[in-house]
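1. Sequence first, then the predicted structure, then my questions.
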Amino acid sequence: MSVFRSNDLMLLVERYMTPEETSKVYEAFLLAADAHDGVFRADKITPYITHPLEVAHSLALLHLDADTIAAALLHDVIEDTDYTKADITAQFGETVAELVEGVTKLHLSDELCSKEAVTKASFRKMMQAMTKDFRVVLIKLSDRLHNMKTLGNMQPHKRRRIAHETSTTYVALARRMGMNDIRRQLQWLSFQNLYSWRSEILQRALDHYITANEEKHRQIFDSVSDALLASIPTSNTSPWEKNLFRVYEQCRRKKVRFRQQCDLLEISVQVGEIAECYQALGVIHSMFRPRMGMVKDFIASPRAYGFQALQTTVTAPSGQVVSFQIQTRDMFQMAQHGLVAQWRYPDMRSMHKQEYTQAVFDDWVKQVKDFDSHAQNPDEFYADMQADMFQTEIYAYTPQGDVKELPRGATLLDFAYAVHTEVGHHCIGAKVDGQELPLRSRVPNNMATIEILTDKNAHPQVVWLNFVKTSRAYAYIRSWLRQHDLLQDSSEEGSVGQKLSVGIVIDVRDVKGMLRQITKCMDGLDVNIVDLKISGEGRVKQDTFTLQVDDTGHLQEVMRQLKHIPNVLNVSKLTK
């Protein structure tokens, strides 16, 4: 089998590499085959060399260069065999050796005495290598993708551990690299291995839904396709395959039934030029009624990882909700493959888009370096990176018109640090669309314009660590406080989004719907309810809540808001 796969790889690279480059790839295969000779995969049948071959083949399909393909073939050699980095350098050069070293995991030692410690330290090492050469991450993602496809022969607990690590780290990493094709595959494979029964049920439900609605969807699709072709002859319209993992997550987040979330026809539209994207949007809106607040322009304001598209959600006359994503062909390819698209599609006309994506990536590399320099250990770095990569985006503007991307629940203090570190360090308040608000207020999800108010004599406070949401803000505040000896004990630091547990007693009239009003108020103030006890007889009840709040200031605001609810008689802090 390995002979056939090596032939497939060589035939593939010969199509776009020079004879010298092809020879380098073949030499790498020979060394890898020798190094892994007699070693088998988890099934005890498949030769191990098939794994690096599959990793290299997937990268060759994207037309990656010879050094990357050679490193993919050799990516487990230093880690698992007697070959050293010096051996690889001598035969293939420093670049290949650095790429292989970058993806080589660390081993258990006196300093790294658990698998978790090894994982976090190895991740930091890989990201440090990525800041020098991003191809390290490309190899690692392809390596992880093939491993996820071949988990079947492992014991269940090992499958779940690897799937969990993939979902919590590598899915987000692929997304941050703009490699959405790999991200979707990793997402679904993780979901299948973590929740096999749920994934099967969801897949059957989706298949049933598609069959039952096939004719209705085809009519809508054909009418849109015909209208767009009449207006833009070079347009291409295609149904968008549902991401079942995303459907499942949205059902959980929105607390809706699978059918409600599934009942959405998604269509991709590709055109040649940017102007045609807006032309296509006009055609669609002339056919269907757009839904309020559901038109998003990520061409004018690209996402943090370089994604560009027009998105709109409309309602067809039949009542069917339809979501459209409109892109140029270059935008579509960049959205699927990120920076890798420059190898796979070298004749891309939209060079400014490629340059923009490179600039976005360069900014992220700078941020990774910042996290690394401010983190005292792999645990801190790993936590900061995970918080950064798993952002669920909301957008806001500076007064100069620059767009900033933040996670849901981010505060105005987070926005200040997104503008600039020094702006964050010296901020004293903010104006949201002209209205002055405290720094702990959330950034609204309506593309607001935010002006940060500063004072040169202001500086970070320890309490800020309790309510910032972004790892960037947390890392810079923590670093400043350490430099100025204001964190005397590590227990003062907590973690991003740390909460304070506290009890309160609410005296209320026994009126129907009171509990719902109280919990709704708390939810709006970002309060976690840990426990509730109801006592008292007659017309007055005592509701004793155990809450998680950001700090004492947050608690005071919660109590003040609760006192304004009709039929609330008194709100007091529970004394021990």
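-> Structure's in. What do you need?
2. CA only for contacts and neighbour counts going forward, please
-> Noted.
3. what's the closest non-adjacent residue to L99?
-> V136 (5.5 Å; Cα to Cα, 6 or more residues apart in numbering).
4. residues contacting that neighbour?
-> Shown in contact with V136 (Cα atoms under 8 Å, 6 or more residues apart in numbering): L99, V100, G102, V103, M126, A129, M130.
5. could you measure A90 against K255, distance?
-> Plainly put, A90 is 58 Å away from K255 if you go by Cα to Cα, to the nearest Å.
6. cool, V321 as well?
-> From V321 to K255 the distance is 19 Å (Cα to Cα).
7. on contacts alone, who are the packing partners of the helix or strand hosting Q91?
-> For Q91, the host element (DSSP states H and E) is helix 85-92. Under the contact criterion of 3 or more Cα pairs under 8 Å, 6 or more residues apart in numbering; DSSP states H and E, helix 85-92 touches helix 94-103.
8. For the helix it packs on, list every residue counted as buried.
-> V96, A97, E98, L99, V100, E101, G102, V103 (16 or more other Cα atoms under 10 Å).
9. I'd like the distance between the fourth one and K125.
-> Computed as Cα to Cα, the L99 to K125 distance reads 12 Å.
10. still on that earlier bit, the residue nearest to L99 belongs to a helix?
-> Yes - according to DSSP: H, G, I helix; E, B strand; the rest coil, V136 belongs to a helix.
11. Quick check on V321 and K255: which one has the bigger neighbour count.
-> V321 (18 against 10; other Cα atoms under 10 Å).
12. wait, which of the contacts of V136 is closest to V508?
-> Distance to V508, by Cα to Cα, is smallest for M126 among those, at 56.2 Å.
13. Can you list the neighbours in contact with the longest helix along the chain?
-> The longest helix of the chain (DSSP state H) is helix 351-374. For helix 351-374, contacts defined as Cα under 8 Å, 6+ apart pick out 124, 127-128, 130-131, 177, 304-306, 330-331, 334, 338-339, 342, 381, 384-385, 472, 475-476, 479.
14. Break down the stretch 201-350 of the chain into its strands, ranges please.
-> Secondary structure of the stretch 201-350 of the chain, counting by DSSP state E, counting those that start in this stretch: strands at 236-239, 265-271, 289-297, 310-315, 321-328.
15. structure B:
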Amino acid sequence: MLRINELIEAAQAYLPAEDVDLIHRAYLLAAAVHEGQQRASGEPYITHPIEVARILAGFHMDGACLAAAVLHDVVEDTPATFDQIQRQFGEEVAMLVDGVTKLGQVHFETHEEAQAENFRKMLLAMSQDLRVIIIKLADRLHNMRTLDYLSENKRRRVGRETLEIFAPIASRLGLNRIKNELEDLSFKHLYPVRYRVLSEQVRKERGNRAHITDRIEAAIARDLEEAGLDADVIGREKHLYSIYRKMRSKGLSFEEVQDIYAFRILVEDVPTCYQVMGRVHNLFKPIPGRFKDYIAIPKANGYQSLHTVVVNPFGGVMEFQIRSREMHEVAEAGVAAHWKYKEKGVTSPDRRKLEQSYAWLQQLLQIQQEAGDSAEFLEHVKVDLFPDEVYVFTHKGEILRLPRGATPVDFAYAVHTEIGHQCVGARINGRITSLRTPLRNGDRVEILTDPDHQPNSSWLHFVVTGKARSAIRHFLQTQQREKSVALGRGMLERTMEGVGVPFAEVPDSALREAAEHFHLQSREALFEAIGRGTVLAPAVVQHLFPGYLDRDLRVAGALGGEEAEAVDRGNGNVLVRGMEGIVANLARCCYPIPRDEIVGFISVGRGVMVHRKDCPNLHELAHHPEKWVDVDWAPETKGAFPVAIQAVVQNTKGVLAGMASAIAEDGANIDNVLVEDRDGVYKTIALTLEVEGRDHLAQIMRIMRGLGAVERIVRKKG
């Protein structure tokens, strides 16, 4: 009961009595249904949802959010139902529990496709109510705090997904307090030795520098007091993962990282922030280029503060962050700060942050709709989750925030998708520049457009924003789709002409039914699939007119002379993809045998003919793509297969008998022999053998090369 009492006390400090009662009733239900369940640590399971709610109470989240946090596992792990939650606690709490429950059913994997699909689910949940993801982040934070009780493999897996997905989302939503702790805990479980070594170094350095930081803090506080400025001066230590990340990115040793300690100065309002900045620069020498004004130009997640790096009296460097107290609350709590002010019944000072977060989510939703697949979507999202920003101006003087390395094309798409599509050039600071030019802070950018211009696929090599990349790909895919639809329709028409059925006589209903058969949504999707080669035109014709290939085979059987001899049944050794049950025939022009690379071709009167990929006759067939089909050898082949070889041998007595003996001893038959004299010294022997496949043929040719009279032996292509 101790922990629930602490939660209730924390809630009573800022919530009305009816909300506190809601949280207590949620606890009573959760404690009853979780009765007997334990965590990996051996503690009662109910301790986990209570701790999650306590984390959220630290951000002054509203009563519905805390009640949902207490109940967040009951639907998934106990007999309690969504309807029960809805009846007892109302629609709002039930909706939050349902959102968190659905996220709880997501299990991240290292496979990119699964990771992307899971991120889609998180995105959709966030877009409905940001409190869903805030609860999920608190849930993940408490799980990370108690991760020691799990196996090493699971600790590493959970640590990696936390570092790659949850911490960046917390950062993007401005929840820096959660983000920092998630990163440090992930670092601990992913790289335990590095974590221990770095922790020990920081601990030692803390003792060494304590007197220095105390003296600097006292000097600043005294100076601000003398100037009549009300300010709180707080010395702080950078969190471990940020130190480790800086060491890795810049190739530094721990001793070379000078700004491990920083100072934060909190004041009452914005004008005082700039006054304090002036006092700091009077006390300590600022380092040029290391001043950043995030008050005038906030970060993408709404963060505001003045940052400056100065040289301290002892020769080292240190960072100062100067912000108002309201900015500090927002910097630590991010979007969660909105609910704190909502509970007080006043307008949130950071309503803009909430609006920015929803705007970011809407942009990601647009990218999701345009992305071709999950991996592509994740690629765009990661660009937005890990921004290193530049700030540029439109020709009207408006500020645009873009990732570092962004180009005029990224800028154009940030203004509007159509501006991006029609972009033909750019002026940067009044000068015409290349579309590849990286933008720098303070650049004034004007985009030159042409209504008849279209995106170029080469742009994908240099754009960096997810919005630009997804919009370009979406345009190109749409354009390619139109071409594929036209190509596929033409291929189907020509294939139908081959069986004597005019395309115009095939009803739309039959084409729609054929599309459903191939798991496609419409006849246009069917044409596109044919054009892209994922569905074969002959397979569609076979579905529309069953037996038409069998009819061709019957015709072939009625032919005489050379036509009949040109067909050799595959006897199930060759599979025709998308046309199951169709018998393929081996072409005698190139004699394909098992393990050869092969292709199929619809031949009028002969059915599906199988050729080697290097068959010379394929050049004549290249102008009829609608007749090509995908074929492959069956996993197990049986029988003997004809193959043609040619040997140049010395014109000596008994050479043919020696070759025939070697072939017979290796289990092959000679089907045909043709001997041709060349110059009296050598002669050419062409043989048609029956072999089991490429391995068998290679073995026979090795044996024959060992015969003294054989100068050269090759397999004939056709």
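-> Sure, I can see it. Computed from a predicted structure; not experimentally measured.
16. I'd like to know which of the contacts of helix 351-374 of the first structure are part of helices.
-> 124, 127-128, 130, 330-331, 334, 342, 381, 384-385, 472, 475-476, 479.
17. Just the closest of those residues to E451 of the first structure, please.
-> R472 (19.0 Å).
18. how about the closest one, what's its match in the second structure?
-> Taking TM-score structural alignment, the alignment pairs R472 of the first structure with K467 from the second structure.
19. ok, its match touching A412?
-> No - if you go by Cα atoms under 8 Å, K467 of the second structure and A412 don't touch, sitting 10.4 Å apart.
20. Return the most buried member of the strands of the stretch 201-350 of the first structure.
-> strand 321-328 (a mean of 22; mean count of other Cα atoms under 10 Å).
21. That one vs the second structure, mean deviation?
-> On superposition with the second structure, the mean distance recorded for strand 321-328 of the first structure (mean Cα distance after the TM-score superposition for the first structure) is 0.9 Å.
22. other SSEs contacting that strand?
-> strand 265-271, helix 274-287, strand 310-315.
23. ok, residues contacting the second one?
-> Think helix 274-287 of the first structure. Here helix 274-287 of the first structure makes contact (Cα under 8 Å, 6+ apart) with 224, 227-228, 231-232, 270-271, 310, 312, 314, 326-328.
24. if I've got this straight, T437 of the second structure is in a strand?
-> No - read with three-state DSSP, T437 of the second structure is coil and lies in no strand.
25. What's it aligned with over in the first structure?
-> Checking TM-score structural alignment: T437 of the second structure goes with S441.
26. Does that match touch G409 like I think?
-> No - contact criterion Cα under 8 Å: S441 of the first structure and G409 do not qualify, at 9.1 Å.
27. Same drill for those two, tell me which one is more crowded.
-> Set S441 of the first structure next to G409 and count neighbours by other Cα under 10 Å: G409 wins out with 21 against 17.
28. Need the three-state assignment for that one.
-> coil.
29. ok, for it, nearest residue in space, not its chain neighbours?
-> R442 (5.9 Å).
30. That neighbour and A396 of the first structure, how far apart?
-> On the measure of Cα to Cα, R442 of the first structure and A396 of the first structure end up 11 Å apart.
31. Who are the packing partners of the longest helix along the second structure?
-> Criterion DSSP H: the longest helix present in the second structure is helix 192-226. The helices and strands touching helix 192-226 of the second structure, judged by 3+ Cα pairs under 8 Å, 6+ apart, are helix 176-190, strand 232-237, helix 240-250, helix 270-283.
32. okay if I get those as CSV plus distance to E18 of the second structure?
-> Converted to CSV, those look like this (distance: least, Cα to Cα, whole Å):
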stretch, distance to E18 of the second structure
helix 176-190, 28
strand 232-237, 36
helix 240-250, 41
helix 270-283, 37
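33. So which of those is nearest T146 of the second structure?
-> Comparing those by Cα to Cα, helix 176-190 comes nearest, at 9.9 Å.
34. In the first structure, what stretch matches that closest one?
-> Against the first structure, helix 176-190 of the second structure falls on residues 180-194 (TM-score structural alignment).
35. Now check F166 of the second structure against the first structure: what is it aligned to?
-> Taking TM-score structural alignment, the alignment pairs F166 of the second structure with Y170 from the first structure.
36. How many neighbouring residues does that match have?
-> Number of residues near Y170 of the first structure (other Cα under 10 Å) recorded here: 24.
37. export the strands of the stretch 201-350 of the first structure to CSV and tack on distance to D543 of the first structure?
-> CSV is the format used below for those (distance: least, Cα to Cα, whole Å):
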stretch, distance to D543 of the first structure
strand 236-239, 52
strand 265-271, 45
strand 289-297, 38
strand 310-315, 43
strand 321-328, 42
